[in-house]
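**Q** Provided below are the primary sequence and the corresponding predicted coordinates.
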Amino acid sequence: MSNKSVLALCVAMALLAGCKPKDAEAPAAAPPPAADAQVAAEVPAAAPPAEAAVAAPAAAAFDIGKIPASDKPLPAWPYVVLPTGYHYYRAEDMAGQSKDLARVPVWTGGQLLWLEGRTFSDAIRSDDGKTYSKFEVRKNLQQAIESLGGVRLSETSYDEATYKANEKALDDFRQEFDRIRDAYWYGSDADTWVIRRADKAVWVVLQTGNDGGGILVAESPLPAAPAN
């Protein structure tokens, strides 16, 4: 081989060596996450604070002091005179329907009060030849009681929760005072009035249906004022 040929071959080999691509550099490893970021990723985001539960307001205790006192003369016991055409079922034995001392409940519209005192209870019936009218009895008794200074506290009985909380005592009462028992189911139609006197309170509970009704009259000391 001539010197020129050897020289050309060396030049070509040198050029090939210079053009050979370098090995690709390995990509640099990503830096480890910062400690705070790693902890934040591991701890789940805190749930937004729940709204505070709003407790239902407690029913205000009954305050007899808010009822105007009445000095109007009361009829003879049991104070409630039925309208013309109606009578107490045991009218011939009014004393037998009265108790000198008994414990009875009355619903004020927000509180069940247990009272001790004199009571009367009986059924209400129409006279012979008279058709019983729920509307007539209720309207006339409302007028009669309010003319004595009575104030109506409620037109319905207590709710189921109140009944459950007093179930044993209410069931015992309903057995003893069966003439007015229908007024003491929860959710039933029943009117409750109170006549506040200077030294006592007179309570009237009326339940009346399509063909008859019942009444409870209770005379008790004035309830204690609610605690502040």
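**A** Structure received. Numbering: from 1, shown residues only.
**Q** hey, let's count contacts and neighbours off CA atoms from now on
**A** Will do.
**Q** for this protein, longest helix please?
**A** helix 3-19 (DSSP state H).
**Q** show me what secondary structure element comes after it.
**A** Next along the chain after helix 3-19, taking DSSP states H and E as the criterion, comes helix 35-42.
**Q** okay, now the one to match up with it:
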Amino acid sequence: MSMRNAMLVLALGVTLAGCGKKQDDATPANAAPEATAATAATATEQPAAPAVGSEAMPAPAVTAFDINAIPVSTATLPAWPYVLLPAGYQFNYADDLASRTKDLARVPVWTGGQLLWVEGKVFSDRIDNQDGKTYSRFEVRKNVQQAIEALGGVRLTERTFDEATYKANEKALDDVRQEFDRMQSAYWYDEDADTYVIRRADKAIWVVFQSSNDRGALLVAEGPLPEAPAKS
């Protein structure tokens, strides 16, 4: 072999060795091509994390109200709106109760398991203490309860519905809160409010009472007897 050819062979070998080293440097040590591809595929297939607050409010559980579980009352009813207040207290419109009555309205009542809508005659007004009398939430609530039970009424709940029920009926409940603004707290979720029903032979009388520490409010709705739930 001539000296020139020997030099060409040596140069070619150096070049090939350099190319092999660059290829080795581009691939990390101990990296398997199959593992790298699998990792990329896994990263692509992972679902995106759900956005905060995207979870839907669970649907409220409904327990149908059975009017047949309430005894029929035959007690003599006082003048409308039927509920007598204790001494020292009066409705805000005591001199004009008719102005606080709607001959036909639609209001919800919370039975403890169902938001039941009642269509019929509706009264609502604030309860205030008279001059010389200090308002007592306990006194008014106790006497209202006794007055309703004397008419054969039954208390169904002492609290309002939960947040899920409110969200499921938000527009309708907000409309009621605007129309019957004295009863706003009774139509907000997780609030103190008593709901009663007086079952008559031909109708149902619903009473909702709510109170703060310095004033109360009462709603009375009179409408048809609700349909009993279907038996399975």
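**A** Good, I have the coordinates. As the structure is a prediction and not an experimental result, all values here were calculated from the model.
**Q** sec struct for Val197 of the second structure, please.
**A** Secondary structure, DSSP: H, G, I helix; E, B strand; the rest coil: Val197 of the second structure is strand.
**Q** neighbours of the residue opposite Asp159 of the first structure in the second structure once aligned, just the number please.
**A** Alignment note (TM-score structural alignment): Asp159 of the first structure maps to Asp162 of the second structure. Using other C-alpha atoms under 10 Å, Asp162 of the second structure has 14 neighbouring residues.
**Q** show the contacting residues for the residue nearest to Asp162 of the second structure when sequence neighbours are not counted.
**A** Closest residue to Asp162 of the second structure apart from its sequence neighbours, by C-alpha to C-alpha, 6 or more residues apart in numbering: Tyr189 at 5.1 Å. Contact partners of Tyr189 of the second structure, counting by C-alpha atoms under 8 Å, 6 or more residues apart in numbering, are 160-163, 166.
**Q** inside helices: which ones of the residues you listed?
**A** Using DSSP H, the contacts of Tyr189 of the second structure in helices are 163, 166.
**Q** from the chain's centroid, how far away is the top helix by length along the second structure?
**A** Ranked by number of residues, the top helix in the second structure under DSSP H is helix 3-26. How far helix 3-26 of the second structure lies from its chain's middle: 78 Å, per C-alpha atoms, centre = their mean, to the nearest Å.
**Q** which residues in the first structure does it match up with?
**A** Against the first structure, helix 3-26 of the second structure falls on no residues (TM-score structural alignment).
**Q** skip ahead from that helix and say which helix or strand is next.
**A** Next element after helix 3-26 of the second structure (DSSP H and E): helix 33-45.
**Q** which helices and strands does the helix or strand just after that next one pack with?
**A** Heading C-terminal from helix 33-45 of the second structure, the first helix or strand you meet, by DSSP H and E, is strand 89-91. On a contact count with 3 or more C-alpha pairs under 8 Å, 6 or more residues apart in numbering; DSSP states H and E, strand 89-91 of the second structure meets strand 115-129.
**Q** the next helix-or-strand element following the strand it packs on vs strand 115-129, what angle?
**A** The C-terminal neighbour of strand 115-129 of the second structure among helices and strands, as given by DSSP H and E, is helix 137-150. Computed by axes from the mean of the first three to the mean of the last three C-alpha atoms, to 10 degrees, the angle separating helix 137-150 of the second structure from strand 115-129 equals 130 degrees.
**Q** whereabouts in the first structure does helix 137-150 of the second structure align?
**A** Helix 137-150 of the second structure maps onto residues 134-147 of the first structure, going by TM-score structural alignment.
**Q** thinking again about what came up before, so among the contacts of Tyr189 of the second structure, which ones count as buried?
**A** Using 16 or more other C-alpha atoms under 10 Å as the burial test, the contacts of Tyr189 of the second structure include 160-161, 163, 166 as buried.
**Q** so what corresponds to Arg174 of the first structure in the second structure?
**A** By TM-score structural alignment, Arg174 of the first structure lines up with Arg177 in the second structure.
**Q** OK, contacts around Arg90 of the first structure?
**A** Per C-alpha under 8 Å, 6+ apart, neighbours of Arg90 of the first structure: 97, 122-123.
**Q** mind checking what it lines up with in the second structure?
**A** Aligned by TM-score structural alignment, Arg90 of the first structure pairs with Tyr93 of the second structure.
**Q** and the gap between its match and Arg4 of the second structure?
**A** Separation of Tyr93 of the second structure from Arg4 of the second structure (C-alpha to C-alpha, to the nearest Å): 122 Å.
**Q** with Glu191 of the second structure instead?
**A** Distance from Glu191 of the second structure to Arg4 of the second structure, counting by C-alpha to C-alpha: 102 Å.
**Q** who's more crowded, the two?
**A** The neighbour count for Glu191 of the second structure versus Arg4, taken as other C-alpha under 10 Å, is higher for Glu191 (15 against 8).
**Q** what about the more buried one, distance to Tyr166 of the second structure?
**A** 12 Å.
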